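Chemist: what follows is a predicted protein model with its sequence.
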Amino acid sequence: MTTPDHEPTEPQPQSPESEDRVFRSSAGIAGGVLMLAIIGWLGIDALVAGRGRTPWLALAGMLLIVPLVVAFTLRPAVYANAERLRIRNPFRVIVLPWGQISGLRSGYSNEVLDRSGTKYQLWALPVSLRARKRAARQQARAAASGEREASRAVRAGTGGHRAGAFGFGGPGRGAGAGHDGPIRAETDQYMDDLREMQERYENAESAQGEASVRWAYEVIGPAAAGAVVLAILLAVG
């Protein structure tokens, strides 16, 4: 009996999917938690101490309002990995392979466009004009500080070797030393990161496919039920 020259090789485990990078608005999350705390406090008080129809109205109102608050504050998020961009908006979930994305743009809102020209807003990354102005002021101050340092370095360099010995540095320390790049608003920096990921992965074989859109019935259903119950209670009087 002959034996095979080589033993059969065991199948190699598949490489795990790349982990998602999650982009969210910290201000939106904080605001949502605060709003839910206020709604819970008022609603529970109405349920416990209310009389007549008040507890039922409070319950229906909470059933309507709580899903909407969650949808617009805690729910929005953007998940990105080497294969696709997944956008979780208040009422929809959009999955876009990088190969289907034609661009990411920032104006008064942050948006992504697919190859067909359809535009999707990134609710998780709201544009803050105040944050942009603050970042611009910080950038201007950093540039002015760098120019002053360069000017001092040049003056110190003309003082000979003695000035250099005290650590003023040479003329090679130009403006903006110590800064890795321009100062950007938080959501603008997130958009820059997403653009870099698109450029890196858009031609990858694993980043091709069709876009998909799914309605968030887990949000729409409870909110619609609360609206119906509240309308009935108000109509009955």
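Modeler: Yep, it's here. Numbers count the residues shown, from 1 in each chain.
Chemist: for the rest of this, base every contact and every neighbour count on C-alpha atoms.
Modeler: Will do.
Chemist: number of nearby residues for Val213?
Modeler: 12 (other CA atoms under 10 Å).
Chemist: for it, give its distance to Asp45.
Modeler: 39 Å (CA to CA, to the nearest Å).
Chemist: try Pro222
Modeler: Counting by CA to CA, the gap from Pro222 to Asp45 is 21 Å.
Chemist: put this next to the previous one:
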Amino acid sequence: MLDLAEVRHAYLHPPPDDPKRVLTREELYARYERRRVEGCLRRGGDPRREGLGEHGSLIGGPDKPLTAFGVQPERAGRLQPLPLAWFDYPRARFASPPPGGTDEVHDFFAALAADHLAGMPDRPSGAGLARTFCSARLKGREWSQLWHVFACIRIWDLKRLLSRGGLSVYEVARAIHLSDTCRAEVVTWINQFAVPPGEQGDLAFPEEDTGPSIVNEAS
């Protein structure tokens, strides 16, 4: 349940930017409401008339006009993923191949390319997009391809990068970092797997259980 007192505190006293801290749900609501007020002022609007910020119930209290959102604040705007080192532990590097093996991997990435890169010249094949997702370095076109996929990918397909794409959590996190993706929905999802480096020792797999993704093996 949303803590309204915490939302109001975060709105009036925004926390300093810290790339190594996950924002709370209350902080995300406060940040979104501040952006709405700033946007209103930029276009010459009146926050009081529109019931924004301190003039709406979320921040101003129940005697103010009801605050209503057209989107979920935790899924809107831009967020930074936690540092890549937070995803560099054995369980996050573990990749499980799908039942259909390499063919299923390539079919899955071909569907992603058809969904999100249809208007691009030289659209990659499924195998090509899979290799791009596993790349440690991106060229201009590859960067654009990943950026566009993450900008539009549906959450169920984001999860399927692991189950059907044969990728590890680390590989997905690296692709998000390399493509400069800040889409809140994507970043919120990947951040749930982040573990501070000092706490990763308890998450080790036996050596024989770890391995590269099927994409790397097949490329």
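Modeler: All right, it came through fine. In this text, all values refer to a predicted model and were calculated from it rather than measured experimentally.
Chemist: where does the TM-score land?
Modeler: Laid over one another, the chains give 0.25 as their TM-score (TM-score structural alignment, normalised by the length of structure 2), with 102 aligned residues with a CA RMSD of 6.3 Å.
Chemist: related to what we said a few turns ago, give me the more crowded residue out of Pro222 and Asp45 of structure 1.
Modeler: Here Pro222 of structure 1 and Asp45 are compared on neighbour count by other CA under 10 Å; more neighbours surround Pro222, at 18 against 13.
Chemist: name the residues of the helix or strand hosting the more buried one that come out as buried.
Modeler: Following DSSP states H and E, one finds Pro222 of structure 1 within helix 217-236. Residues Val219, Ile220, Pro222, Ala223, Gly226, Ala227, Val229, Leu230 are the ones in helix 217-236 of structure 1 that count as buried (16 or more other CA atoms under 10 Å).
Chemist: is it fair to say Ile94 of structure 1 lies in a helix?
Modeler: No: assigned with DSSP: H, G, I helix; E, B strand; the rest coil, Ile94 of structure 1 falls outside any helix and is strand.
Chemist: so how far is Ile101 of structure 1 from it?
Modeler: Ile94 of structure 1 sits at a distance of 12 Å from Ile101 of structure 1 (criterion: CA to CA).
Chemist: quick one: which of those two has more around it?
Modeler: Taking other CA under 10 Å, Ile94 of structure 1 and Ile101 do not tie; Ile101 has more neighbours (21 against 16).
Chemist: and for the closest residue in space to that one that isn't next to it in sequence, the neighbour number?
Modeler: Computed as CA to CA, 6 or more residues apart in numbering, the closest residue to Ile101 of structure 1 that is not its neighbour in sequence is Asp114, at 4.3 Å. By the measure other CA under 10 Å, the count of residues near Asp114 of structure 1 is 18.
Chemist: show me the contacts for Asp114 of structure 1.
Modeler: Asp114 of structure 1 makes contacts with Leu96, Gln100, Ile101, Ser102, Gly103, as judged by CA atoms under 8 Å, 6 or more residues apart in numbering.
Chemist: surely Glu111 of structure 1 is within a strand?
Modeler: Yes: counting by three-state DSSP, Glu111 of structure 1 is located in a strand.
Chemist: that one: neighbour count?
Modeler: The number of residues near Glu111 of structure 1, taken as other CA under 10 Å, comes to 18.
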